[in-house]
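# here are the coordinates; sequence isn't available:
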């Protein structure tokens, strides 16, 4: 299985051997916990895992992450979207595609669906334009599987309140922002059911991990 491409960019030469998995969901939905559990499981299946994130999966991305999440003062919504796209272009080119070409599993916290949900719905920009921008930046590369950890925004905020001493710019947004983000994610999953696995993130972490592993077990075979 390999990272997929849209028909718009099929001529660019998609990787053929690797597996591209992304984790999506609102802030506080448990992506980091599930990424760690999934990395351990995949390694046990004999797979080489490259665990990464957006923004911040490269040295340049770390600087972009600081701007988009911790910059003091306003950043216009369009500028924010372009910064995420710049990070994505560099990250895909220098980290994701080389790993997939080696046959590795790329396990990534956030990808283009985050841009559609946060900058499209959250910032009330045109979702189709954001998606097109993201696909252009990534040369059309889509994940093989996107795991959406779905959680009510009020429950997610309560989780954040117990684990944060400060919020980043997006976490600090009001409840209606996060409600729009959640709704957008669910619409994306409904539109592409073959790519998305929607998981109830209110359940215990081990139950969620078991469901994700079962889905991946149907898609991949151990290498040893």
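That came in fine, so what should we check first? Because the structure is a prediction, the values reported are computed rather than measured.
# can we go C-alpha only for contacts and neighbour counts from here?
Fine.
# now the strands for the chain?
Secondary structure of the chain (DSSP state E): strands located at 4-5, 19-25, 49-53, 105-109, 141-142, 145-150, 196-200.
# one more structure, for comparison:
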């Protein structure tokens, strides 16, 4: 492919995003693709510096708007330092979370005005929208159980520690985004086995790659 692809993974806590990104990356590399795996908040040196502030809860006392601004600043650095250069050289970028998480976590459950979030979004991504967003959908109670099992004795982060009701609202918000943007978003049932989830993801990514290759061949 002349231009690469940008694929984001979204969903609630414990939905298995990291596992599925690893599996997809391995499969694509085996087929000869240049793959970049990254994450948010973080992914670039500047954004990683902000990650600890956000996930530790240090910014929480300043309110959701401050958190949203910090996420946007981290995202801008991530886009310009990592995502855009990789896509322009023809790589496939797989990101564990992107702007939809801000729409859900700060916008919906943070109670921030949509116009404010849209303005931040425009500046942060500067036209770099994901070609495909895979939303791993899982019952929040099960997701939190998995997250607790994964972290063991470590302390829950800023967002994992919130109430089940808030996590349920986030699940609904992700599904609302998928409903409104079906051309970009694919919902994957994350309650199924790891193999089944990986198969559904692989099918969606293959369809994206084939569509891109057909388009480039026709040009």
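Yep, that arrived. All values reported here derive from a predicted model rather than from experimental measurement.
# that older thread, Serialize the strands of structure 1 to CSV and add fields for distance to residue 162 of structure 1 and mean neighbour count.
Written out in CSV, the entries for the strands of structure 1 read as follows (distance: least, Cα to Cα, whole Å; neighbours: other Cα atoms under 10 Å):
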stretch, distance to residue 162 of structure 1, mean neighbour count
strand 4-5, 38, 20
strand 19-25, 18, 25
strand 49-53, 23, 19
strand 105-109, 21, 25
strand 141-142, 34, 24
strand 145-150, 19, 24
strand 196-200, 20, 18
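# want to try TSV for those, with distance to residue 178 of structure 1 as columns?
Listed next are the strands of structure 1 as TSV, based on distance: least, Cα to Cα, whole Å:
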stretch	distance to residue 178 of structure 1
strand 4-5	29
strand 19-25	10
strand 49-53	20
strand 105-109	18
strand 141-142	24
strand 145-150	12
strand 196-200	17
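# For residue 93 of structure 1, which of those is the nearest?
Shortest separation from residue 93 of structure 1 across the strands of structure 1 is recorded for strand 141-142, at 10.3 Å, computed as Cα to Cα.
# name the helices or strands packed onto that closest one?
strand 4-5 (3 or more Cα pairs under 8 Å, 6 or more residues apart in numbering; DSSP states H and E).
# With adjacent residues omitted, what lies nearest to residue 114 of structure 2?
In space, not counting the residues next to it along the chain, residue 114 of structure 2 is nearest to residue 107; the distance is 6.7 Å by Cα to Cα, 6 or more residues apart in numbering.
# again with residue 77 of structure 1
Of all residues not flanking residue 77 of structure 1 in the chain, residue 123 sits nearest, at 6.1 Å (Cα to Cα, 6+ apart).
# Report the separation between that neighbour and residue 184 of structure 1.
Going from residue 123 of structure 1 to residue 184 of structure 1 by Cα to Cα, to the nearest Å gives 12 Å.
# cool, residue 119 of structure 1 as well?
Computed as Cα to Cα, the residue 119 of structure 1 to residue 184 of structure 1 distance reads 11 Å.
# swap in residue 98 of structure 1?
In this structure, residue 98 of structure 1 and residue 184 of structure 1 are 30 Å apart, going by Cα to Cα.
# need the longest helix for structure 2.
With DSSP state H applied, the helix covering the greatest number of residues in structure 2 is identified as helix 194-218.
# Please consider this matter closed, and thank you.
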